[in-house]
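Peer 1: need the 3D shape of this:
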Amino acid sequence: MKKAIKIKLFPTDEQQELLFQSCGVARKAYNLCKELDLQYLKQFGKGINDRDFGPLMTQIRRGDDFPYMKLVSADVAKQAVKDYITARSRSFKNFKNGYHVNWKTRKSKLSFYADYVKTKVKRKAVYISMIGDIKTSSQLPRNFKLGNPRVSYDGLSWWISITTEVPKPEQVELTDVSIGLDLGLTTLVTTSDGQTFDNIMKSESVKELDKKIKQYQRALSRKERGSKKYQQTYERFLKCVQKKTNIRRNYAFHVANALVRTKPKRIVMESLSIKHMLKNKRLAKAIHDVAWYNLQTIIIQKANFFGIEVVKVDSRFPSSQLCCVCGNRQPMPLDKREYNCQHCGISINRDLNAAINLASI
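Peer 2: Predicted coordinates:
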């Protein structure tokens, strides 16, 4: 089975310049595809055929209009073309007329593709075509086929992401129990068996980080963009943001590991309409901070790894309004934390009640 790996790179100053050039070429090639596509659409009423993008990009790269494209590997531009085709195909599914593909700007994530055939793994280093051997923070797996190597920059450090084949884990004997998960803001996860996981974003360490982030944002607004002081403050700001992201991500893995360790037959959770929830201005920041979608994705990945079935229930299912004992339905405003059934008289925590209802589906 495939596993994704992300490892930090330590390039020299010369290598870092080539990495930035590669990111620039990837962005330019992507934008050229969009520009040509829009011109063709305006002239002929339809976009360029997928198979015609490759020869067009080869012609552009060999010309004299963009000489810097020849300084980096040809695979960078080739993959940027494929990325545009993928983005365009995805836009057809989401929009009636397609072509809702965004331009890549200087604010976009800096990344490029490194051909898996030419990329070679060495001892605590990786060879990237036309850049050379770059030191890595840890050893990449050797004697394995590297899938879709991508080099990216997060504002502070360079990273390489790959997918590689790993042996399947031994089949774990699962119990006959179904676990329901209710995701919330006060308590991040409540399970149908009574287990709870606090919202890590409400911890003191994260609150201190939020204060620092606000201070750095105010400081940045007072400094001249591009100045040395601005850059120093921006790097400190990025470190705080990344630290907060890492805390949230590590905690999500902790929650997922704790859930699969109980070896349930299946895990049931709601398909949350997060886009709709973000319309509530009072809760928008808290909802954005907890990153429910990322948490669900990690839980699904861990469950699939151990062969646990994952069921996602429609967001319209009234899990919080139904009594887990008698099935009575009654309205439950957000400020009510206890479910007091008007039919059978049971009093139970609203999140636990919702989790039990989900588990019984």
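
Peer 1: make it CA atoms for all contacts and neighbour counts henceforth
Peer 2: OK.

Peer 1: how far does stretch 291-304 sit from the chain's center?
Peer 2: Its chain's C-alpha centre and that of stretch 291-304 lie 11 Å apart, by C-alpha atoms, centre = their mean, to the nearest Å.

Peer 1: buried ones in it?
Peer 2: 291, 292, 295, 296, 298, 299, 300, 302, 303 (16 or more other C-alpha atoms under 10 Å).

Peer 1: what lies in contact with it?
Peer 2: Identification of contacts with stretch 291-304 by C-alpha atoms under 8 Å, 6 or more residues apart in numbering yields 183, 249, 252, 253, 255, 256, 257, 260, 309, 310.

Peer 1: pull the residues that contact stretch 33-52.
Peer 2: Contacts of stretch 33-52 (C-alpha under 8 Å, 6+ apart): 53, 57, 81, 84, 85, 101, 103.

Peer 1: let's compare: structure for the following, please.
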Amino acid sequence: MSVGKTALRAYKTEIDPNPEQIVLIHKTIGTCRYVYNLFIQKNKERYEESEKFLSGYDFSKWLNNVHSKQEEFKWIKDVSSKAVKQSIMNADGAYKKFFKKLTAFPKFKKRSDYGNFYLIGSIRVKRHLIQLPTLGKVKLKEKGYIPFENVKSCTVSREGDRYFVSVLVEEDKLPKTETKKTEGVGIDMGIKEFLYTSNGESVANFSKSEQLIKLTKSLKRQQRKLSRREKGSANFRKQKVIIQRLHRKIRNIKMDLKRKLILKIVQRNPQFVTIEHLNIKGMQRNRRLSNSLQQIGIGYFIEWLRMKCLEREIELRRADRFYPSSQICSGCGERKKMPLHVRLYDCDHCGMKKDRDLNASINLKKAKEYTVLT
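Peer 2: Predicted structure coming up:
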């Protein structure tokens, strides 16, 4: 039994703001969006005029001392300064990632029914409410979930007609019981089956579940109804809320299924987990695969798996992008071409016959060249 150190943990729960607080939440999200877009626009203009890049720190000084003092922009001061500051730093970070060729050029944020902002400062939590800077006391729908002490910061978010708060809390790590490591596992992800493990287990594509099929059909019907509503009318807004709730329900079900699947994998405490390096952006350019990939959400699965492996001290490996896991025979090591429509690996050398995804997962487990992610 080893004693751990402190760690930061996030707690997300729904809040029940009053009408005045809802107005302020909408206003803060809108202001943060305006400031973010203004930072991008300002630096775009400076680039076209061959001027030096304006950093987040310098932009913040200009915004506070010049821009927001103009009569028509004084409303910027009506919301939390910390939220505005964080929005500036987010835009600054997006530019820096672009300069390092890690991401594409920063995009302007559009007005929508979704958004969030960051708060730091005096945050107090009680069983039934949370006190936030600027917003004041806000009711919690889930009572007693958030710890009362060591709250560092929080993010308030809007998802359609519902509002949430995600609180970052510093906690002592739970004492870790040393358990025996089991054999490593390889995971092959695909479209027909969501994933295959080297243990022979397969998980069907989540979109094939009866519950999600029914919800998807209902969503299509509700979207057709929305198309017949007059844009901007009261009926249009009501129908939009119905669609947002269906989207949220579908997303939450998929998220829950993925998290339970990952928990099942890491609870076995394998020595390592090996995944393939998928070119998700490249695959999404294929019009036949893009919709299926979007429905599966492989990116979220990989990120959550990485977090849980880090938490449980399991080595997460990622095989080389060009490692031919589907083309190699897991029995004898011979290699042959495997078009995507061929679902059975039939080795001409040793006679082994296996599902192509199962064969690929076994090869991933055996992979010698990989990058350690955790």
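
Peer 1: quick revisit: any chance of the buried residues of stretch 291-304 of structure 1 in CSV, plus distance to residue 68 of structure 1 and secondary structure?
Peer 2: Compiled in CSV, the buried residues of stretch 291-304 of structure 1 are given as follows (distance: C-alpha to C-alpha, whole Å; DSSP: H, G, I helix; E, B strand; the rest coil):
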residue, distance to residue 68 of structure 1, secondary structure
291, 39, coil
292, 42, helix
295, 41, helix
296, 42, helix
298, 40, helix
299, 44, helix
300, 43, helix
302, 43, helix
303, 46, helix
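
Peer 1: now, the most widely separated pair of the contacts of stretch 291-304 of structure 1?
Peer 2: Using C-alpha to C-alpha, the two most remote members of the contacts of stretch 291-304 of structure 1 are 249 and 309, lying 22.6 Å apart.

Peer 1: ok, these two, which is more surrounded?
Peer 2: Comparing residue 249 of structure 1 with residue 309 by other C-alpha atoms under 10 Å, the one with more neighbours is residue 249, at 17 against 14.

Peer 1: doesn't the more buried one belong to a helix?
Peer 2: Yes: secondary structure assignment places residue 249 of structure 1 in a helix (DSSP: H, G, I helix; E, B strand; the rest coil).

Peer 1: residue in structure 2 matching it?
Peer 2: With TM-score structural alignment as the criterion, the equivalent of residue 249 of structure 1 in structure 2 is residue 255.

Peer 1: so who does its match touch?
Peer 2: Residue 255 of structure 2 neighbours (C-alpha under 8 Å, 6+ apart): none.

Peer 1: show me the strands in the stretch 1-150 of structure 1, by range?
Peer 2: Using DSSP state E, counting those that start in this stretch, the strands assigned to the stretch 1-150 of structure 1 run over residues 2-10, 110-113, 120-122, 125-128, 132-136, 146-153.

Peer 1: helices of the stretch 151-300 of structure 1, start to end?
Peer 2: Along the stretch 151-300 of structure 1, the segments classed as helices by DSSP state H, counting those that start in this stretch run 204-222, 228-260, 274-277, 284-290, 292-305.

Peer 1: determine which of those helices approaches residue 29 of structure 1 most closely.
Peer 2: Between those, helix 228-260 lies closest to residue 29 of structure 1; by C-alpha to C-alpha that is 27.8 Å.

Peer 1: and the angle for that closest one with helix 204-222?
Peer 2: Interaxial angle of helix 228-260 of structure 1 relative to helix 204-222 (axes from the mean of the first three to the mean of the last three C-alpha atoms, to 10 degrees): 150 degrees.

Peer 1: quick check: buried residues in helix 228-260 of structure 1?
Peer 2: Those would be 230, 233-234, 237-240, 244, 248-249, 251-252, 255-256, 259-260, for helix 228-260 of structure 1 by 16+ other C-alpha under 10 Å.
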